[in-house]
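Asks: Below are the sequence and a predicted model; questions follow.
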Amino acid sequence: MTARFLALYGTPADPEASARHDREAHFPFGRRLPGSGLRTVGRNPAPVRGGAPYCLVVTPEGDPPEELRAAFDPPEGRATAADAARPAELAPVRSMIITMEEDVG
């Protein structure tokens, strides 16, 4: 069983400041998290229905749920979690952990 951490970022008031923080601080923290999960970033997702509520989607994936949660225990994980408050100041952020139970494809 694997888990995915999903973070959905709204459009920031200052897109340049937000992108700079992501590039210079938050993403480097995330790259230091322990675990083997692939960390992906998608910009400007196109909604199938409705408006465009998000401008950025981030998803580390592929780790068992307990390993994903444990990645935030060491100093690197705590620093990443602490830094998550800064992107939330720049743009609305919704995040969740999804446990992948089965492949329906």
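Replies: Everything's here; your move.
Asks: From now on I want contacts and neighbour counts done on CA atoms only, so please keep to that.
Replies: Will do.
Asks: Pretty sure Thr99 sits in a strand.
Replies: Yes. Counting by DSSP: H, G, I helix; E, B strand; the rest coil, Thr99 is located in a strand.
Asks: Neighbours of it, how many?
Replies: Applying other Cα atoms under 10 Å, we find 16 residues neighbouring Thr99.
Asks: Tell me where this structure has helices.
Replies: 15-21, 27-31, 65-70, 75-83, 85-90 (DSSP state H).
Asks: Now render those helices as TSV, adding distance to Gly42 and mean neighbour count.
Replies: Listed next are those as TSV, based on distance: least, Cα to Cα, whole Å; neighbours: other Cα atoms under 10 Å:
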stretch	distance to Gly42	mean neighbour count
helix 15-21	13	14
helix 27-31	13	17
helix 65-70	20	16
helix 75-83	19	16
helix 85-90	16	15
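Asks: Tell me who's in contact with His26.
Replies: By Cα atoms under 8 Å, 6 or more residues apart in numbering, the residues touching His26 are 80, 83-84, 87.
Asks: another structure for you, compare them:
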Amino acid sequence: MARIARFLVLWDTPSDPEAFDKHYREVHIPLCKQLPGLRRFTLSRNPAPIVGEPYYQVAQLDWDSMTALREAFAGDIGVRTAADGVVLRGWSAQRSMAIELDVV
């Protein structure tokens, strides 16, 4: 059975959606796409909640392993990407987690 590592980021509705979206597209995504070993980056909009309030945006970033994910964020681009996440949190609350997935 194959296993991948996923970094999951859940964003609440920003105080200024236009500014958040512009910064996310123009600054954050280009940084994320430079993370070493990144296999896939997906971004969803307007999630439909089943229970509770919806998130504004959900990002999923995949690596081959949890070790590769950790190494990506330990390097220069990872540090810069994490620092930019702090900038984005000026507009929106964020929840994030790293998980391992079994691909069956």
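Replies: In hand now; what should we look at? Since we're looking at a predicted model, the values are computed, not measured.
Asks: hmm, back to that, minimum distance to Ala3 of the first structure: which of the helices of the first structure has it?
Replies: Nearest of the helices of the first structure to Ala3 of the first structure, taken as Cα to Cα: helix 65-70 at 4.8 Å.
Asks: Run the chain-centre distance for the closest one.
Replies: 15 Å (Cα atoms, centre = their mean, to the nearest Å).
Asks: Identify all contacting residues around that helix.
Replies: Helix 65-70 of the first structure has contacts (Cα under 8 Å, 6+ apart) with 1-5, 35, 99.
Asks: rewinding a little: can you put the helices of the first structure in CSV and add distance to Arg43 of the first structure?
Replies: Listed next are these as CSV, based on distance: least, Cα to Cα, whole Å:
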stretch, distance to Arg43 of the first structure
helix 15-21, 11
helix 27-31, 14
helix 65-70, 23
helix 75-83, 20
helix 85-90, 15
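Asks: out of these, which comes closest to Asp103 of the first structure?
Replies: With Cα to Cα as the criterion, Asp103 of the first structure lies closest to helix 65-70 of those, at 16.3 Å.
Asks: Now the closest one on the second structure. Mean distance?
Replies: Compared with the second structure after fitting, helix 65-70 of the first structure deviates on average by 0.5 Å (mean Cα distance after the TM-score superposition for the first structure).
Asks: related to what we said a few turns ago, nearest to Gly51 of the first structure, of the helices of the first structure?
Replies: Closest to Gly51 of the first structure of the helices of the first structure, according to Cα to Cα: helix 15-21, at 18.4 Å.
Asks: what span of the second structure lines up against the closest one?
Replies: Mapping helix 15-21 of the first structure onto the second structure (TM-score structural alignment) gives residues 17-23.
Asks: now the matching stretch: how far from the chain's centre is it?
Replies: Relative to the centre of its chain, stretch 17-23 of the second structure is centred 15 Å away, using Cα atoms, centre = their mean.
Asks: swap in stretch 24-35 of the second structure?
Replies: 10 Å.
Asks: Can you report how many residues neighbour Pro74 of the first structure?
Replies: Number of residues near Pro74 of the first structure (other Cα under 10 Å) recorded here: 11.
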